[in-house]
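Undergrad: With the sequence up front, the predicted model follows.
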Amino acid sequence: MQSTHRGPLGRKPVIAIAGLAIEASTFSPARTDAAAFHPRRGDEVFDAYPFMAPGSPLREAADWRPALVGRALPGGIVTAEAFESLTGEIVDRLRAMPPLDGLWFDIHGAMTVEGMDDAEEVLLRRVREAVGPDVLVSASMDLHGNVSRDFAHDVDLITCYRMAPHEDELETKERAARNLVDRLASGQGRPLKAWIPVPVLLPGEKTSTRVEPAKSIYARVSEVAARDGVLDAAIWVGYAWADEPRNHAAIVVTGDDRAAVAAGAQELAQAYWDARDEFEFVAPVGTLDEAVDAAVASRVTPYFISDSGDNPTAGGAGDVTWTLARLLADPRITNGGRTVIYASLPAPEAVETAVAAGVGATVTVTGGAAVDAVHSGPVTMTGVVHAIKHGDPHARTEVVLRVGGGDGDGIIGDGETGGGLYVILTSLRKPYHHERDFTDLNLDPRHADVVIVKIGYLEPELFDMARDWMMALTPGGVDQDLIRLGHHRIRRPMVPYDPSDFEPDLHARLIPPSNEPLTGPDE
């Protein structure tokens, strides 16, 4: 239970909450505006954190002052206008607060902004200018974020997820807030920080903690964090679909014992580097044709296929039609012999047409490729409107169009099936991670033959439903073939862009406290 000990302050610490979170692919033509962050302001910020409910130990441990927190679905580069607008509001809100003891900085770490490198560092620097140099800052991050040397300097406490998929997201955020409260209560001031850049940049689908070697490497994080003299330890895989100098793996260990902090960081960095050639995809992979062939031949159902190149939860535009066009042209998918679900394609005009026609109507619609038309153009399909749903916070309106198949009612709740390809069309892009995302549309994925989802590794509910699965290496803004994407600005040498037989400098860089200058060359 969180202590409410007030320590040397003689009162509850005053702590602000602020942050902006997004994964932004520099290889997607999409752009992200301010509204996409769905910003929460003031007390509504607490609604994002169940562990901060009224009366909870952590809520009672400090005088919390929420400013603004925004979290966007991964996407394209954030516009300069959006960044300036949201950053300006955060700064204004912080300036209006009473003197602060701490700030919880809830971010992702992979935000790219037009004309800017290291956007989270820019945001943090502006926040520090607003709150003053003496405020302790604790950052919670995604392990697919980036930690530059400058950022490691300007933050005081820092942690990130230890699981991929991120089943420990809320646990990590709570840890960051608790670490800050406890540090302020102790009166010990700023801890030591050891930062090590590791010249490896891999997609999350090769570094899932479900499988080795990441499973064992990340198991060592909590072991290091539990050592005497250490407060926290973290490994960042980095964000593979942005092309900036800060994009690489990184280790940060914080604590009060210089030797323990440095040794822990070097141990984790060496473990990650030693495994550099062992990382493999979390699932069998192949071309789309190979994945569809495997699904059609499978003796178990449902068989899931990840359409990975346009994954909207990694930064894909979501409207790449390359895969859907091939499914529509494959009679094995549309002839009604199998029940196949495809999620999804943003196509607002097609959605409007289907809504106007109503459930049961036959419509011909065209959609997709409005944002990312690099790989294929819009697709046209004719089908029966199977379901319509309004009010989704991401998709706004969803429509299911059944292409091909018989005259039945399609997939309904009791498992009765009517074959064909069920294409989910949306007004705005949406990830499909939960069973209810399908059942709310009168689709039963458990009784489908094949389910194709724009995703990378399967999120927990999908993973549990899949009797077998394969990841299709499809094109898009988050292409798993990093070499094909073509990075030009990352630091080299870097695995897998260069042969892995070089020896990097993995010694611990002891970063001075944020209220002392950072000197020496940028590494």
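TA: Great, that's in hand.

Undergrad: hey, let's count contacts and neighbours off CA atoms from now on
TA: Noted.

Undergrad: Just the strands from the stretch 301-450 of the chain, written as ranges.
TA: Applying DSSP state E, counting those that start in this stretch to the stretch 301-450 of the chain gives strands spanning 303-307, 339-346, 362-367, 379-392, 396-403, 420-426, 450-453.

Undergrad: Same list (the ones you listed) but as TSV, adding mean neighbour count and distance to Thr474.
TA: As requested, these are exported to TSV (neighbours: other Cα atoms under 10 Å; distance: least, Cα to Cα, whole Å):
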stretch	mean neighbour count	distance to Thr474
strand 303-307	27	6
strand 339-346	27	15
strand 362-367	17	19
strand 379-392	18	17
strand 396-403	26	22
strand 420-426	27	18
strand 450-453	26	12
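
Undergrad: Which one of these lies nearest to Val45?
TA: Nearest of those to Val45, taken as Cα to Cα: strand 379-392 at 20.5 Å.

Undergrad: what packs against that closest one?
TA: helix 322-328, strand 362-367, strand 396-403 (3 or more Cα pairs under 8 Å, 6 or more residues apart in numbering; DSSP states H and E).

Undergrad: try 10 Å
TA: If you count contacts as 3 or more Cα pairs under 10 Å, 6 or more residues apart in numbering; DSSP states H and E, strand 379-392 packs onto helix 322-328, helix 348-357, strand 362-367, strand 396-403, strand 420-426.

Undergrad: so how far is Asn146 from Ala361?
TA: Using Cα to Cα, to the nearest Å, Ala361 is found at 49 Å from Asn146.

Undergrad: ok, second structure coming up, stack it against the first:
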Amino acid sequence: MSTRKPLIAIAGLGCETSTFTPSRTDAPAFRPKRGGEIIDTYSFLQEGTELGDAADWRGALIGHALPGGVVTKAAFEELAEEIVERLRLIKNITRIDGLWFDIHGAMSVEDLDDSEAELLRRIRTVVGPGTVVSASMDLHGNVSRELCHQTDIITVFRTAPHIDETETKERACRNLVTLLTQKPGGSTAAGAPVLPLKAWIPIPILLPGEQTSTRMEPAKHIYTAVPEVAAVPGVFDAGIWVGYAWADEPRDRAVVVVTGWDLAAITQGAEKLAHMFWDARKEFQFVAPNGSLDECLEAALASSARPYFISDSGDNPTAGGSGDVTWTLKQLLARPEFQQSSDSRLIYASIPAGPEAIGIAVEAGIGATITVTVGAAVDNIYAGPITMEGNVHSIKHGDPDAITEVVLQTGSIFVILTELRKPYHHEHDFTDLKLDPRHAQSDIVAVKIGYLEPELYDMAADWMLALTPGGVDQHLVRLGHKRIHRPMWPFDKSWDKRPDLRARVIPSSCQPLTGSNEADLTVVASMWRAATMLFAR
């Protein structure tokens, strides 16, 4: 007699969105994938793999947009409605046993404070409370009490920069299959699975990722403790969320979640991680030497290290910046070191120029001298558009993000112009444009980024983080948060007493989330002890 594989649907939306930029994110920006396209995206779900063969995987809709401004309500409603409808069609054919909720966790939507929880609430109206939900998230996402309640298992990246993204998503799926097919003790489950407990602790700290990179202390040793906690008997998974610093919502802060069947083990593990994070709050520093743009330029020009990278961090498009702030480029063009007669060379990546300016460059061709106006079409808070004259150095068509790229040399600055905004994280992003950061045009590379992504980090002989203005300003207090919980480190440096870092036990979505105070222990401990004892027999 054949055993029915669990049917697992896949759905989710992800976009890291700053509420401090005027840009907006619409539905096409998510580049939605549907049905079999979703399965094809993930190698670990392919036929013939352990996970792929362990369940009947059905794609509904997923969408992951380049970070940017707040998602429009119309875009959210359009995509959420399609997700719900596609799940309804699946359920009309067969039972949905599990759902992989593939999200980022820092998506702000117009008129919504907790969009991921709202999306999952709508999904639950279709799949029902009995469908087991496993969420995978970015550690720069936010885990509200409600989102923790709506999910049954929740896991998160353990590295920043994120070299474990695929590993985390695979873990979320593996956890889900394990829960649907095995008892906590490892034997084959009969009937509905017993859902793990969730110990949730909000931590009143809100820091940018550039101060919490796992490359360096204290995040390095704190995140080393996460798999150690997850390996404790009775614990299923553990995670620390740094939170997203460039949104102004009540849910924005660091959070610890530990899941498992042993109440004592998950609460102790969660409290251990929370106290480690809180106790290290004064030790978090930027991942590189930092300063004003002028200070970074002076250091780069005085250094013999080549190439020397400067992060134009305030308008980082991979953190939610609009990408078209012209403030830094305007300062660079005014520097005498980069005028025509100078031997100092600089690559600037990048500034959206729009289709009109790109069209002028393409029509003129490589080697032509052109004048174009670029930037600040969306975010002109800090500086307006720039009119530039220069020589067309190279042209590239067909980039999935930028569409068309043009390198314009003005003085000794090679400015990368894009039709649409694009992050520059890889060496080929430059060499494809006939730029060689390691050798020619390699004195200084200024790139709109925060911490350097792995390839750039390996390429840089030295680097600094420029504290430039923009929608993802690293100097958080300049942004003007008004709705986050206070007190909050580092906005508030004086504390009358230690924050409450006791674990809050969150029930499964099958049970009501009681109490309005986040300090409430929402489940009677004896109930969970009884469940734990049942499976310990």
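TA: Sure, I can see it. Because the structure is a prediction, the values reported are computed rather than measured.

Undergrad: thinking again about what came up before, so for Ile158 of the first structure, which of the helices and strands packed on strand 379-392 of the first structure sits nearest?
TA: Of all those, strand 396-403 comes closest under Cα to Cα, at 35.2 Å.

Undergrad: what range in the second structure matches the closest one?
TA: Aligned by TM-score structural alignment, strand 396-403 of the first structure falls on residues 403-410 of the second structure.

Undergrad: re earlier: who has more neighbours out of Ala361 and Asn146 of the first structure?
TA: Asn146 (28 against 14; other Cα atoms under 10 Å).

Undergrad: ok, back up a step: can the strands of the stretch 301-450 of the first structure go into JSON lines with extra columns for distance to Ala48 of the first structure?
TA: Shown next, in JSON lines, are those (distance: least, Cα to Cα, whole Å):
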{"stretch": "strand 303-307", "distance to Ala48 of the first structure": "29"}
{"stretch": "strand 339-346", "distance to Ala48 of the first structure": "26"}
{"stretch": "strand 362-367", "distance to Ala48 of the first structure": "34"}
{"stretch": "strand 379-392", "distance to Ala48 of the first structure": "18"}
{"stretch": "strand 396-403", "distance to Ala48 of the first structure": "20"}
{"stretch": "strand 420-426", "distance to Ala48 of the first structure": "25"}
{"stretch": "strand 450-453", "distance to Ala48 of the first structure": "26"}
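
Undergrad: do you know which of the ones you listed lies nearest Arg6 of the first structure?
TA: So among these, strand 379-392 is nearest, using Cα to Cα, at 43.2 Å.

Undergrad: what's the mean gap between that closest one and the aligned bit of the second structure?
TA: Its aligned residues in the second structure lie a mean 0.8 Å from strand 379-392 of the first structure after superposition (mean Cα distance after the TM-score superposition for the first structure).

Undergrad: And that strand, how far out from the chain middle?
TA: How far strand 379-392 of the first structure lies from its chain's middle: 28 Å, per Cα atoms, centre = their mean, to the nearest Å.

Undergrad: How about stretch 247-256 of the first structure?
TA: 19 Å.

Undergrad: before we move on, what about stretch 31-50 of the first structure?
TA: 16 Å.

Undergrad: quick one: Thr371 of the second structure and Ala402 of the second structure, what's the gap?
TA: Applying Cα to Cα to Thr371 of the second structure and Ala402 of the second structure gives a distance of 20 Å.

Undergrad: Let me fix that, I meant to ask about Lys282 of the second structure.
TA: Applying Cα to Cα, the value for Lys282 of the second structure to Ala402 of the second structure is 39 Å.

Undergrad: out of those two, which sits in the more crowded spot?
TA: A count of neighbours by other Cα under 10 Å puts Ala402 above the other of Lys282 of the second structure and Ala402, at 19 against 12.

Undergrad: Nearest spatial neighbour of that one, chain-adjacent residues omitted?
TA: Leu420 (4.5 Å; Cα to Cα, 6 or more residues apart in numbering).

Undergrad: residues touching the aligned partner of the one you found in the first structure, list them.
TA: The alignment partner of Leu420 of the second structure in the first structure, by TM-score structural alignment, is Leu428. Residues in contact with Leu428 of the first structure, defined by Cα atoms under 10 Å, 6 or more residues apart in numbering, are 318-319, 345-348, 351, 392-398.

Undergrad: TSV for those residues, including distance to Lys173 of the first structure?
TA: Listed next are these as TSV, based on distance: Cα to Cα, whole Å:
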residue	distance to Lys173 of the first structure
Gly318	28
Asp319	31
Leu345	32
Pro346	31
Ala347	35
Pro348	35
Val351	37
Asp392	26
Pro393	23
His394	23
Ala395	26
Arg396	28
Thr397	31
Glu398	32
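
Undergrad: which among those residues gets closest to Pro493 of the first structure?
TA: Using Cα to Cα, Gly318 is the member of the contacts of Leu428 of the first structure that lies nearest Pro493 of the first structure, at 31.6 Å.

Undergrad: quick one: the closest one from Ala343 of the first structure, how far?
TA: From Gly318 of the first structure to Ala343 of the first structure the distance is 10 Å (Cα to Cα).
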